[in-house]
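**Q** Quick check, what structure comes out for this input:
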Amino acid sequence: MPETDWRKVVMNLRNLATQPTAEQLRLARRLDLPVNEKTPRPVAAAILRRHLRGALELPTPDAATDGAIEYIEDLAEQTGSRAPSDIEDSEEADAWVEVFHARRAADSLDLLQPTPGDIVQVATKDGDRLGEVASISADGQLNFRGGYGYRARPHRVQMVARVTQPSVYKEAHYKARQHAAARITNPQMIGPGHLADLEQWQVSGDPSKAARLALIDALETAQDERPMQLVLERHPEILAYLVTGHGGAYVVPQVSFHKYVADFLVAGYTSAGIQWTLVELERPNAKLTINDGQAAKEVRKAQQQIADWRNWLTDNLDYARRSVRENGLGLAGIRPDARGLIIVGRGQMSDAPDALRQRIEREQRVVVRTYDWLVRQSGQSRGLPFGMLDRELPDAAEDEGW
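**A** Now for the predicted structure:
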């Protein structure tokens, strides 16, 4: 079982690396084997197995390789120990590796003196990461909060902030939680119990005729996106209709990402988990492209907004997913690379806007559609249990346009 007191782990590691068990010592004396009070436990076990191999019908191990011998010499140097001589086989070599690992771990824990809650910096192949110490394994490895398998050997970490250092601990602890959240490979695979914070935003049913007409009326006079925001807040089923949500669809308006505000976050829950869409509204009377076929100002602005939200989510992922009861945003399973949806402008499809739309979808995972497209989708029958946006093929050209 993992331990929370580093002193106990160090004591056990030092005992393993410096002396045999009493039973090993008694048996070695009876057999007149080269084991004494200073023979490390794993090495004593290897010597006993070698001499009892025939009687116990144990398989014969391979000879120790040159690479193994060199590794043992390196470990001995790292721990200030004398490298063993005359290693007879691979089992004894493995035993000495275990011994030097234990010595290195004990020395590192002695220097680090970690306690649960401390924040350390972990050196990884992808760069340095922060971890919150949860416990210490018997082999000296530190276990971190935030998912199974998140651990590191103590010689690879540095102390950043102790629980007893409130002046620096709060910020380091926050960052460590974000790093732990980013390690979760399938965050969307959540259970129904994680959806409690979203219940107030759950939407059922298809868009009614009244909802569609309200959307059309708002479009007739809207000079900016505010009227569209209001009508979609009153009729969230228009946005919920766009996503696949066999287990529930959720439309959350005006989500604050501190200095940023997302117009809507839309989530669909299915057996494959929860999938989020980040929705940015722009002016209905805005242009989609400029003369050279590049994105117009409003489209570029919306792209930057979604990029800003994604960057914020990357830096605050644990906070975004954490339950409201734990002072989080309650956006269970959200990912920094969630799909984006920009609704902007009006009109039919033409060659230049359509090429731009496909490029943005391909390169940025951001879908660009017009308000006229939204009106059309709200009046169509789904037919299949898929959201109207989800069932569109990325490379399909629709007769009605955006």
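**Q** CA atoms for contacts and neighbours, from now on please.
**A** Noted.
**Q** how about the longest helix along the chain: buried residues?
**A** With residue count as the measure and DSSP state H as the assignment, the chain has helix 90-112 as its longest helix. Residues of helix 90-112 classed as buried under the neighbour-count rule (16 or more other Cα atoms under 10 Å) are 90-109, 112.
**Q** Then stretch 42-55?
**A** By neighbour count, with 16+ other Cα under 10 Å as the criterion, the buried positions of stretch 42-55 are Pro42, Val43, Ala44, Ala45, Ala46, Ile47, Leu48, Arg49, Arg50.
**Q** Stretch 119-126 now?
**A** Counting neighbours by 16+ other Cα under 10 Å, one finds that the buried residues in stretch 119-126 are Ile119, Val120, Gln121, Val122.
**Q** Pick out the most distant pair among those.
**A** The largest separation in the buried residues of stretch 119-126, counting by Cα to Cα, is between Ile119 and Val122 at 9.7 Å.
**Q** okay, and the common contacts of the two?
**A** Here Ile119 and Val122 share the contacting residues Leu130, Gly131, scored by Cα atoms under 8 Å, 6 or more residues apart in numbering.
**Q** All the strands of the chain, residue numbers only.
**A** The residue ranges that make up the strands of the chain, judged by DSSP state E, are 119-124, 127-136, 142-144, 151-152, 157-161, 202-203, 248-257, 260-270, 273-281, 339-343, 366-369.
**Q** Other residues contacting the fifth one?
**A** Just to be clear, that refers to strand 157-161. When contacts are taken as Cα under 8 Å, 6+ apart, the neighbours of strand 157-161 outside the stretch itself are Leu112, Asp118, Ile119, Val120, Gln121, Val122, Ala123, Val168, Tyr169, Ala172.
**Q** can you redo the residues you listed as JSON lines with distance to Thr18?
**A** Putting the contacts of strand 157-161 into JSON lines (distance: Cα to Cα, whole Å) gives the following:
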{"residue": "Leu112", "distance to Thr18": "21"}
{"residue": "Asp118", "distance to Thr18": "29"}
{"residue": "Ile119", "distance to Thr18": "31"}
{"residue": "Val120", "distance to Thr18": "29"}
{"residue": "Gln121", "distance to Thr18": "30"}
{"residue": "Val122", "distance to Thr18": "28"}
{"residue": "Ala123", "distance to Thr18": "29"}
{"residue": "Val168", "distance to Thr18": "38"}
{"residue": "Tyr169", "distance to Thr18": "37"}
{"residue": "Ala172", "distance to Thr18": "37"}
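**Q** compare with the first, here's sequence two:
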Amino acid sequence: MGRYEKFISELDNSKNEREIAKFLKENLILIRNTLNANAWNCVICKPEFKIGTKYIADFLILSANSGCWNVTLIEMQSHMDKIFLKDGTASKGLREAQKQVQEWEMWLDNHKSEFRESIADLAKGQAAYCSNAIRHTHAETELRDPKVVVYFYFKILIGRRNFLDEDTNQRRSKFGDIEVVTFDRLLDYAKYLDENA
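**A** Have a look, this model is predicted:
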């Protein structure tokens, strides 16, 4: 049984996001390669990443390219959650996830150096990727340098594609600076991996 069939089985038989999280932790490539911010160097995917002492992102993806580092923080809700209600307003699950992401953003605004320390620790031992090699040879020193650019991306993983019609799909794409992603994007990639194994 390939990843796609296993993932379909998990989606069909799991009651909540905790049960799905176990499968995704064992298959981090699905998160890493579908939700990354298009950077190709030093891609690190970490489940249950602490943001300070109060918050935990379900997944963090740290990646670099020649000009910057990217941090993608992912809040996961249930695959069974509706994304929008019939009247077009955000569902309870989506509102809860949005509130969580906004709390992360507020914390990050006030704790930039503390957060840089935590991602630098995560990248310890990796080569530097976006600065002049004379200044930095290791990712951890590069990430601690306040002159090195770090971009943040926020994503909510929730629901299924078939929960969306044309109107709500457009609404999903206009959800501010937070990208709303269905579990089907990961499922599509699982199928791709199986077909190209």
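**Q** TM-score of the superposed pair?
**A** The TM-score (TM-score structural alignment, normalised by the length of structure 2) is 0.74; 165 aligned residues with a Cα RMSD of 2.4 Å.
**Q** residues in structure 2 aligned with stretch 27-36 of structure 1?
**A** Under TM-score structural alignment, stretch 27-36 of structure 1 has no counterpart anywhere in structure 2.
**Q** Could you do stretch 275-285 of structure 1 as well?
**A** Taken onto structure 2 by TM-score structural alignment, stretch 275-285 of structure 1 occupies residues 70-80 there.
**Q** Stretch 96-104 of structure 1 too?
**A** Across structure 2, nothing matches stretch 96-104 of structure 1 (TM-score structural alignment).
**Q** ok, Ala182 of structure 1 - contacts?
**A** With contact set as Cα under 8 Å, 6+ apart, Ala182 of structure 1 has these partners: Thr314, Leu317.
**Q** To which residue of structure 2 is Val251 of structure 1 aligned?
**A** Aligned counterpart of Val251 of structure 1 in structure 2: Cys45 (TM-score structural alignment).
**Q** is it true that its match touches Asn33?
**A** No. Cys45 of structure 2 sits out of contact with Asn33 when judged by Cα atoms under 8 Å, with a separation of 9.4 Å.
**Q** ok, these two, which is more surrounded?
**A** Taking other Cα atoms under 10 Å, Cys45 of structure 2 and Asn33 do not tie; Cys45 has more neighbours (23 against 16).
**Q** What separation is there between the residue lying closest to that one once chain neighbours are set aside and Leu143 of structure 2?
**A** Setting aside the residues directly before and after it, Cys45 of structure 2 is nearest to Ile61 in space (Cα to Cα, 6 or more residues apart in numbering), at 4.4 Å. Distance from Ile61 of structure 2 to Leu143 of structure 2, counting by Cα to Cα, to the nearest Å: 14 Å.
**Q** the more surrounded of the two?
**A** Set side by side, Ile61 of structure 2 and Leu143 give different neighbour counts by other Cα under 10 Å, the larger being at Leu143 (28 against 24).
**Q** separation between the residue lying closest to the more buried one once chain neighbours are set aside and Arg95 of structure 2?
**A** The shortest distance from Leu143 of structure 2 to any residue other than its chain neighbours is 5.4 Å, reached at Ala120 (Cα to Cα, 6+ apart). For Ala120 of structure 2, the distance to Arg95 of structure 2 equals 31 Å [Cα to Cα].
**Q** likewise Asn27 of structure 2?
**A** With distances taken as Cα to Cα, Asn27 of structure 2 is found 27 Å from Arg95 of structure 2.
**Q** Next: Tyr192 of structure 2.
**A** 31 Å.
**Q** got it, and Ile61 of structure 2?
**A** In this structure, Ile61 of structure 2 and Arg95 of structure 2 are 23 Å apart, going by Cα to Cα.
**Q** got a list of what the spatially most central residue of structure 2 touches?
**A** Centroid-nearest residue in structure 2, with Cα atoms, centre = their mean: Ile74, separated by 3.3 Å. Ile74 of structure 2 is in contact with Ala57, Asp58, Phe59, Leu60, Phe154, Lys155, Ile156, Leu157, counting by Cα under 8 Å, 6+ apart.
**Q** repeat for Leu60 of structure 2
**A** Residues in contact with Leu60 of structure 2 (Cα under 8 Å, 6+ apart) are Cys45, Lys46, Pro47, Glu48, Phe49, Val71, Thr72, Leu73, Ile74.
**Q** Where do the helices of structure 1 begin and end?
**A** Ranges of helices in structure 1, per DSSP H, are 6-18, 22-31, 41-56, 66-78, 90-112, 166-182, 209-221, 226-234, 237-240, 297-315, 317-321, 351-364, 371-378.
**Q** how about the fourth one, aligned to which bit of structure 2?
**A** This points to helix 66-78 of structure 1. No residues of structure 2 are matched to helix 66-78 of structure 1 when aligned by TM-score structural alignment.
**Q** what's the answer for the last one, then?
**A** Helix 371-378 of structure 1 falls opposite residues 183-190 of structure 2 when the two are matched by TM-score structural alignment.
**Q** before we move on, what about the first one?
**A** No residues of structure 2 are matched to helix 6-18 of structure 1 when aligned by TM-score structural alignment.
**Q** how much does that helix deviate in direction from helix 90-112?
**A** For helix 6-18 of structure 1 and helix 90-112, the angle between their directions (axes from the mean of the first three to the mean of the last three Cα atoms, to 10 degrees) works out to 150 degrees.
**Q** what's the angle from helix 6-18 of structure 1 to helix 41-56?
**A** Inter-element angle recorded for helix 6-18 of structure 1 and helix 41-56: 50 degrees (by the same axes, to 10 degrees).
**Q** what's the answer for the fourth one, then?
**A** Helix 66-78 of structure 1 and helix 41-56 meet at an angle of 150 degrees, taking the same axes, to 10 degrees as the criterion.
**Q** Which positions within helix 66-78 of structure 1 qualify as buried?
**A** Neighbour-count burial for helix 66-78 of structure 1 flags Ile69, Ile72, Glu73, Leu75, Ala76 (criterion: 16+ other Cα under 10 Å).
**Q** Name the residues of the match of helix 371-378 of structure 1 that come out as buried.
**A** Applying a neighbour-count criterion of 16+ other Cα under 10 Å, the buried positions in stretch 183-190 of structure 2 are Phe183, Asp184, Arg185, Leu186, Leu187, Tyr189, Ala190.
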